[in-house]
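> Below is the sequence, then the predicted model.
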Amino acid sequence: MLCYRLTDFHPEMLVLFKLLPVLLFFPLLLVQSLDPAFNDDVLGLIVFKAGLTDPLSRLTSWNEEDDSACNWVGVRCDQDTNRVSELILDGFSLSGHLGRSLIRLQFLRVLQLSRNNFSGSVNPILAQIPSLQVIDLTENSLSGFIPEELFQQCGSLNSISLAKNNLTGSIPPSLSSCSNLERLNFSSNRLSGQLPSGLWSLSSLRLLDLSDNLLEGEIPRGIESLYNLRAINLRRNNFVGWLPENIGNCLLLKSVDFGENYFTGTLPLSMRKLSVCRYLDASRNLLTGEFPDWIGEMRSLEFLDLSVNNFSGRMATTVGNLQSLKQVNLSSNRFVGSLPESFGNCVNLKVLDVGQNLFSGNLPSWVFKLALESVSLSANRYSGTISFPAPLLQSYQSLELLDLSSNALTGGVPSAIGNFSRLQALNISRNSLAGSIPASVGELNTTSVLDMSHNQLSGSIPAEIGGAVSLQELRLESNFLTGAIPADIGNCSSLTSLVLSRNNLSGPVPVAIASLSNLELLDLSFNNLSGSLPKELTNLSHLDTFNASFNHLQGELPVGGFFNTIPLSSVIGNPSLCGSIVKHSCPAVHPKPLVLNPNSSVSNHGPLSPNLRHKRIVLSVSSLVAIGAAVFIAVGVVTVSILNMHARTSMARSAAAFTFSGGDDFSPSHDTEANYGKLVMFSGEVDFVTGAQSLLNKDCELGRGGFGAVYRTELQGGRSIAIKKLNTTSLVKCQEDFEREVKKLGKIRHQNLVALEGYYWTPSLQLLINEYISGGSLHKHLHDRESAGCLTWQQRFKIILGTAKGLAHLHQLNVIHYNMKSTNVLMDFSGEPKVGDFGLARLLPALDRYILSSKIQSALGYMAPEFACQTVKITEKCDVYGFGVLTLEVLTGRRPVEYMEDDVVVLCDMVREALDEGRIEECIDKKLEGKYPMEEAIPVVKLGLICASQVPSNRPDMEEVIRILELIQCPTESQEELE
């Protein structure tokens, strides 16, 4: 007899077991019902409910004893047929799977299950509901592929949203058969692959949202066929190439978002036809060209964001035609000149951000005449003074954020600053402002951030500062402020950051600071503060950063609270401070008693006389041991030197065994080759200064890699060369093939490639003789702590561009490097990079890629993923991948893979995540200390990421890389400012 457990059955079979009593009385229900079809709806929904978890009991009204579902919560019926037409369960907190039971709802038109926790895959059974028009599964936990079958019978479907799930795979090509589809939203998933060209056949489409996925490749042609399209959003994907050329033919478009991709080229000219477009976002791409004159024809535009691109030139005056404009963001480009006065015609403008450009001249006066809410002109070249010309300035009642930082502004801080009654953040740092801080800052009672740091402000901090009661962050560091810290600052009870360092402040640290209970950062370093630190500071329970170093503080350090764990660096430079942290006993603590030498024969009751002091110098046992050890070491050194001299003499005799040949004819000396091997120098230089003994001398070893060790030696003229001993002897081709490939590599010459100058051959030993590069490897410059100095931004850009040129030259000659990494990029005396170790795989026979990858396993993190796939061809694109990783390594100063105690950090993943979250500046090498142009850094980061794409076809070739890098580079004058 067969026995079954309930767990052996399919979940829906278990539901049928539960419904067995209902099914037994099913005939009776049919008699009681006017239309037997009613029970299809009831049964379908009851089975659907049985497979769900309903933590809020929202479905309690669903009763299997009812003969109609029309009165149930979330259920709507058609008035003519009384069949279920809509199932709307948005935000019910339901969980479970989308079971097959929904197929019973054959008259269902709307299925809305958004904002729940449904899991599993999207059930293709939904395609068998012929009347279904709307599918909304937004914001659930669905996973897996979107099934191809879902769209094979979708003639009635006009809206589908699978947004905010965990779906993977590509967009099914069958989607093109949904000819009536008007709304398509697959955003915020992990969809990948390229857009199917059939997407443009959906001529009824009004909304297309594929944002926040992993889609890639170029946008297919034909978008102009979507003549009903109102909104398109492809934001935050990995698309490349040019923006759709004919997008302007979609005349009804009101919203266009192509932001955060890798698009290149300019804005399509056809966009000028989008006269009803209100929203245009092409930010965070690699777009170039000038600000288009035709932008003024997009008269309905309300939102314009072209930030973080490579746009250049002057702003077009036609921007003044955009009188509906409310928000403009042109930051992080290379715009020059001044903002056009016609901007003053944009009377509805609320937000203006043109930071991190090359704008110059005086601050535009119209900025403060409009009723703006947020203004950022930071990191430009504005000069002159800050002035607010009109007493009835509209901005006084509207402005909430004003950022004028990092310019060349002079003059004082206007006292009218206090008139901004709604100001929440004011940043005028990193200018050349002088004079005193006006007392009117106390009137900024809505301001949470006030930053006047890095200026030339003098005078004292006004006591009125205590009136700015909403302050959370106050930064006044790096000025010439004098006087005492006002006790009134204690009234700013919301302060979390107080930075007053690098001024000339004097007097004591006010006890009132201890009342700032929310304080997290307190920096008073590099001032002239005196007195003792208030013991009440230990009550600051949220404080995690404290610095009072380099002042004239004295007395005992407080004990308790954060003072128990602060580092010495927090209080260093205060000679009169005492306590355990500074390892200086306070006066109240008695010094340790004097302990005399117990072995002395002199009485301990009196001091030694001068004569006895000279006579009683006795060597201790430890001293004798040390002296003996030193003698032993000296003898050892002499012995080793004698042995070395003997070894060198022996090796010098063997130098004659090498056969030399010069020039390109590769002619051997036959009488000695069979016994001793063959040495060929392409240049004709044949003698080594010290003979063969330096060829493989351990003391001359420069480094080791996947293909062998490298040694340094000298030719007779004193010129150094680098000799690579191949450790792949068992894999090297026969002598004829080896020499043929070496000859090809020896003819490659480029300023960014290490020249191969010769070789040595025996069946058991192969040496490659290379140009010697004195500056060491790029890896050493980036990661060796003992390496002198830090690479500047200009040096790093030069390294990236030079490396790209070297690789491009190799690829023109059909040579694949195979082993691209920072240890194989060498630096010459002028800072020019030279790529070495190229083409070494050509010296080996045809290898299985797994053998080859094992030979270069030291390149972990640089290796393209196709090395792990037997069916994918290895091409130049694997070098492009390694170059992309190397680019990110140069920018961040971090290794491609870093092993933490309980985690592994992959550089590409870390940088991509930071870029997606808009915090890329956190990844740039901290050694640069912010001395780099963000308008160059972000595009180079993006270029590195696209070169390190997982899909080889998405990576550009090296010639394209060079063109993009040359477009990214800033004008010379902006570089000089950063040096």
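Structure received. Being a predicted model, the structure only gives us computed values, none of them experimental.

> from here on, contacts and neighbour counts on C-alpha atoms
Fine.

> Number of residues surrounding Gly361?
15 (other CA atoms under 10 Å).

> Presented hereafter is structure B, for comparison with structure A:
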Amino acid sequence: MKKKMKRPSPSCSCSISLLLLYSSLIFLSSSLSVAFPVQLNDDVLGLIVFKSDLVDPSSSLESWSEDDDFPCSWPFVLCEPSTSRVTELHLDGLGLSGKIGRGLQKLQHLKVLSLSGNNFTGTSISPGLTLPSNLQRLNLSNNGLSGRIPTSLINMSSIAFIDLSGNSFSGPLPDDFFTGCLSLRYISLADNMLEGPIPSTLSSCSLVNNLDFSNNRFTGIPNFASGFWTMQRLRVLDLANNRLSGSVPSGVPALHNLKQLILKGNQFSGPLPADLGLCPHLCVLDFSNNLFTGELPESIQRLNFLTSLSFSSNLLTGDFPDWIGNMTSLESIEFSRNRFTGSLATSMANLQALKLLSISENGITGSIPSSLVSCSKLSVIRLRRNSLTGQIPENLFNLGLEEVDISNNALVGSIPAGASKFLYSLQILDLSGNNLTGVIPEEMGLFSSLRYLNLSWNKLHSKIPSEFGYFQNLTILDLRNNGFYGSIPGDICNSGSMGILQLDGNSFTGPIPEEIGNCSSLYLLSLSHNHLSGPIPNSLSTLSNLRILKLEFNELIGEIPQSLGKLENLLAVNMSYNRLIGRLPTGGIFPSLDESALQGNLGICSPLLSGPCQMNVPKPLVLDPYAYGNQIDGHKDRDGESSSSSLHHHVFLSVSAIVAISAALLIACGVIAITVLNASARRRLAFVNAALESMCSSSSRSGSLASGRLIMFDSKSASHESISNPQALLNKASEIGEGVFGTVYKVPLGVQGRIVAIKRLITSTLTQYQEDFDREVRVLGKARHPNLISLRGYYWTPQQQLLVTDYTPNGSLQSKLHERLPSTPPLSWAVRFKIIVGTAKGLSHLHHSIRPPIIHYNLKPSNILLDENFNPKIADFGLARLLTKLDRHVMSNRFQSAPGYVAPELACQSLRVNEKCDVYGFGILILELVMGRRPVEYGEDNVVILCDHVRALLEQGNVLDSVDLSMGEYPEDEVLPVLKLALVCTSQIPSSRPSMAEVVQILQVIRTPVPHRMDAF
């Protein structure tokens, strides 16, 4: 079928005619040098040509006509009245697209061109376009323009205002970009993808008063001393969210007119400029999310007009300043995530304009000053993760607060009641991780605006108030680990907006309410570690958004509803340690559940469980033919004899049944008795043998095992091979690695020379007796999994202990990630993801398939070995079991050999090694694999903690810009969820970290089933 050619519109035809006519006139005048009397209006012609390159979906420019003598009456066009020449063109927000064409070059008197908020994309600017030399204001902001900024576009000698923000311009700026910018007053290149250093010629723009380069990718060390500090007209300097580094020297007072100084979200380091307080007009000062160190300069207190002060997420130290109360203009104080100490100043009562107070994650001690009640405009309080003590000030909840987060402190007492203003204004309340006692105030259920309520990890003891059903906007309710009791209210989800409901670790009783199905928005439901009974309600299957369901450690009975298999979005389920029976649902996540999610039930039918399988099969229905007494074979007995006979026969059958049942019981009891006697005899025989063996070896506790022999667990290997001189095998030439627990050697073993890895253990704190050593090593030897290094045997003498394991030809992840030779190709994303998943499965096996669980304790890249197919195999797991105690030597070596991998609870508190420590280390391993950087990096003036760095990048929305470029292309829909999972695993609070079984389930869901990616596995 032939396509019909579209006939040009009349306006288009006229435009083409004019262009041809104009071209002909130019050609003739240049050829014949003849002056023609015909004079075309350049502005009309230029605008019509410009319009012809545009796509105008709303026909906003329809009235522009080439038949007009002048364009001054056209919409969006302004002219100079005396000359009728176009001086301003304002086409903002009209949805225009197409080309920004050369017709604009004809507008020789144009001073203002504004095309912001349209749909110009890509390289929509015509190549070589040069705007009129008189242009003073250019605004192309909030479009989709990309590529390099055309340097021919702007005449720097005349331009005063440039706004190119909100596009996708990329690449570096030429160093001479700002040459001749003597007229420039305002420039904004914010929200693009510009990179490289900031041009040094910028310092010549001495009249600039507003400079905004925020949210780009500029790098390097800016020249403050002879650059920015020389631009004395500056009122706004915004370099936020780039990759700038270095120190910020003194010299700020030169910017006498400066009102806003914003350097947040970079990598600036060193001390803060001591003279910050000498800029008298400063009203916004934001140095957050950098690496600044030292104390706050006292000169800051001289900034009498300062309204916003932010130093969050740095490495600042010293006491919280007492002089803060003198800065009465402050509306916002943000000092979170630093190392401030001391107590909060009581003088903050003077801050009558204060609206936001954020000092979370520091070392602040003492109590919350009651003087804060005087800050009548206060709406946000964030004091989480400090060491605050005492009670919550009684009148604090009388303010019109919108957000209160004082979680993870050491506060005591009860939750104060809130005034009516508090009830209607509060949106976020987080009091978790304290020692609060008492009950939940009943009026809390009347908080009409409340969206987030977290009272977990306290000592509250009450029922859930019935008023909780009145919540209209609540999306997150977390009451974990308190002493709440009674039943779960059926109307707890009446608002319909509940997304997270966590009631774990309480004493709730009764059934899960059927009304839970009203929680249509719920995606996390966690009711574990309670005393809930009854069946799992079928209404759970209506929660189509549900992602995580945790019901473990309750007293639930019956079968798991088959309808739960229809929940396609379900990612993680745990129903262990209940009284559930029957078949698993056949759909959804249930066929792939891990054993840990089901164990501890009475009779769930699953190949993962070894217990009995019980089904809710109804008993067969047996009809008693004599139940109707007067009817036999359809005939009635006249004299009643048949009735008597039937009754006698019925009694006889009942007695027979009783006799048969009794006989069966006697036989069963006999079988059981014989079995018990046999087992008892076997135990007595084993006891006698053990006693004889003990008597024979009483002189030497280790005499029952051959000292100095190589004990192999696999009978097919060399079983008991003597090693008379282990030093002959373990020489320096065969050494391939060294760690906290000893040195590793590559050794040929046996007649066939099979290559194995032998670890020579440290002996200072190992178990003293070979029997103990043998018992612990054999436990580790039974831990077999495709992602674990198999322990094959051991060698023991009082002076020398060796472990024999499989050898992996591709070495360790450490060598492939950080010690790679230039000739070795880097790890691709497919391989890295395989390593992440395999490591998670290996750890999950150690934690959930072995009882008691084996804790790795020393997870790091050097302990992740790679086989010939780059499958990960975890080494050195459970070696802490061989130590009599975790002495200081081992602990200090652990911290030095794996900086960043040690869970914070081990570094800051008494030793509590558990599975959550391994989960933390696994999260760090993910970050190291994805970002290609070490967990802790030491620079000349700063220290970068990878975990905190990635968390900050994620909050800024540019975390994908920092992934390891060496791995080549990668799917964002996999990398981003994996990074988020890593940050959850590295939560500072151990209970907030998922289990490794849950991690495996989440990773299996993250994996995108694209065929060419699957081939890489």
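Sure thing, it's come through. For clarity, every value in this text was computed on a predicted model and none was experimentally measured.

> Return the residues in contact with the corresponding residue of the first structure for Val756 of the second structure.
With TM-score structural alignment as the criterion, Val756 of the second structure lines up with Cys700 in the first structure. Under the criterion of CA atoms under 8 Å, 6 or more residues apart in numbering, the contact list for Cys700 of the first structure reads Ser694, Tyr711, Arg712, Thr713.

> correct me, but the last one touches Leu695?
So the one you mean is Thr713 of the first structure. Yes - counting by CA atoms under 8 Å, Thr713 of the first structure does reach Leu695; the two are 6.1 Å apart.

> which neighbours do these two share?
Listed contacts common to Thr713 of the first structure and Leu695 are Ile723; contacts here mean CA under 8 Å, 6+ apart.

> sorry, back to before: report the separation between the match of Val756 of the second structure and Ser720 of the first structure.
Applying CA to CA, to the nearest Å, the value for Cys700 of the first structure to Ser720 of the first structure is 11 Å.

> who's in contact with the residue mapped onto Val252 of the second structure from the first structure?
Under the alignment by TM-score structural alignment, Val252 of the second structure pairs with Ile247 in the first structure. By CA under 8 Å, 6+ apart, Ile247 of the first structure lies in contact with Ile223, Glu224, Pro268, Ser270, Met271.

> quick one on the thing from earlier: who touches both of Cys700 and Ser720 of the first structure?
Counting by CA under 8 Å, 6+ apart, the residues touching both Cys700 of the first structure and Ser720 are Arg712, Thr713.

> OK, contacts around Asp403 of the first structure?
Val375, Ser376, Leu377, Ser378, Ala425, Leu426, Asn427, Ile428.

> secondary structure class for Gly900 of the second structure?
coil (DSSP: H, G, I helix; E, B strand; the rest coil).

> and the longest helix for the first structure?
Longest helix in the first structure, counting residues (DSSP state H): helix 621-654.

> Now the element after that one, going C-ward?
Using DSSP states H and E, the next helix or strand after helix 621-654 of the first structure towards the C-terminus is strand 660-662.

> what packs against that following strand?
Packed against strand 660-662 of the first structure by the contact rule (3 or more CA pairs under 8 Å, 6 or more residues apart in numbering; DSSP states H and E) you find strand 678-681.

> Give me the residues contacting the helix or strand just after the strand it packs on.
For strand 678-681 of the first structure, the succeeding helix or strand toward the C-terminus, using DSSP H and E, is strand 701-704. The contact list for strand 701-704 of the first structure (CA under 8 Å, 6+ apart) reads Ala709, Val710, Tyr711, Arg712.

> before we move on, back to that, among the contacts of Ile247 of the first structure, name the ones in helices.
Going by DSSP H, the helices hold none of the contacts of Ile247 of the first structure.

> re the thing from before, show me what counts as buried in the longest helix of the first structure.
Neighbour counts using 16 or more other CA atoms under 10 Å place Arg648, Met651, Ala652 of helix 621-654 of the first structure among the buried residues.

> from these, which is closest to Val499 of the first structure?
Among the buried residues of helix 621-654 of the first structure, Arg648 lies closest to Val499 of the first structure (CA to CA), at 64.4 Å.

> Please report the distance of the closest one from Leu765 of the first structure.
Separation of Arg648 of the first structure from Leu765 of the first structure (CA to CA) stands at 20 Å.

> swap in Asp879 of the first structure?
The spacing between Asp879 of the first structure and Leu765 of the first structure, counted by CA to CA, is 28 Å.

> Who has more neighbours out of these two?
The neighbour count for Asp879 of the first structure versus Leu765, taken as other CA under 10 Å, is higher for Asp879 (27 against 15).

> That one should be in a strand, yeah?
No - under three-state DSSP, Asp879 of the first structure falls outside any strand and is assigned helix.

> For it, give its distance to Leu928 of the first structure.
Applying CA to CA, the value for Asp879 of the first structure to Leu928 of the first structure is 27 Å.

> ok, now Leu471 of the first structure?
Distance of Leu471 of the first structure to Leu928 of the first structure, given as CA to CA: 31 Å.

> Next: Leu756 of the first structure.
For Leu756 of the first structure, the distance to Leu928 of the first structure - CA to CA - is 35 Å.

> Give me the more crowded residue out of those two.
Ranked by neighbour count (other CA under 10 Å), Leu756 of the first structure and Leu928 place Leu756 first, with 27 against 15.

> how about the strands in the stretch 251-400 of the second structure?
260-262, 267-271, 284-286, 291-294, 308-310, 315-316, 332-334, 356-358, 380-382 (DSSP state E, counting those that start in this stretch).

> which one of those strands lies closest to Thr179 of the second structure?
The closest of those to Thr179 of the second structure is strand 260-262. By CA to CA, the value is 24.4 Å.

> In terms of secondary structure, what does the closest one contact?
When contacts are defined as 3+ CA pairs under 8 Å, 6+ apart, strand 260-262 of the second structure packs onto strand 236-238, strand 284-286.

> right, and the ones you listed - which one's nearest Trp323 of the second structure?
Ranking these by their distance to Trp323 of the second structure (criterion: CA to CA) puts strand 284-286 first, at 16.8 Å.

> got a list of contacts for that closest one?
Contacts to strand 284-286 of the second structure, defined as CA under 8 Å, 6+ apart, come from residues Lys259, Gln260, Leu261, Ile262, Leu263, Lys264, Leu306, Thr307, Ser308, Leu309, Ser310, Phe311.

> can you redo the residues you listed as a markdown table with neighbour count and distance to Lys459 of the second structure?
Formatted as a markdown table, the contacts of strand 284-286 of the second structure follow (neighbours: other CA atoms under 10 Å; distance: CA to CA, whole Å):
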| residue | neighbour count | distance to Lys459 of the second structure |
| --- | --- | --- |
| Lys259 | 22 | 48 |
| Gln260 | 20 | 45 |
| Leu261 | 21 | 45 |
| Ile262 | 20 | 43 |
| Leu263 | 23 | 42 |
| Lys264 | 23 | 39 |
| Leu306 | 24 | 41 |
| Thr307 | 20 | 39 |
| Ser308 | 19 | 37 |
| Leu309 | 19 | 36 |
| Ser310 | 19 | 34 |
| Phe311 | 23 | 34 |
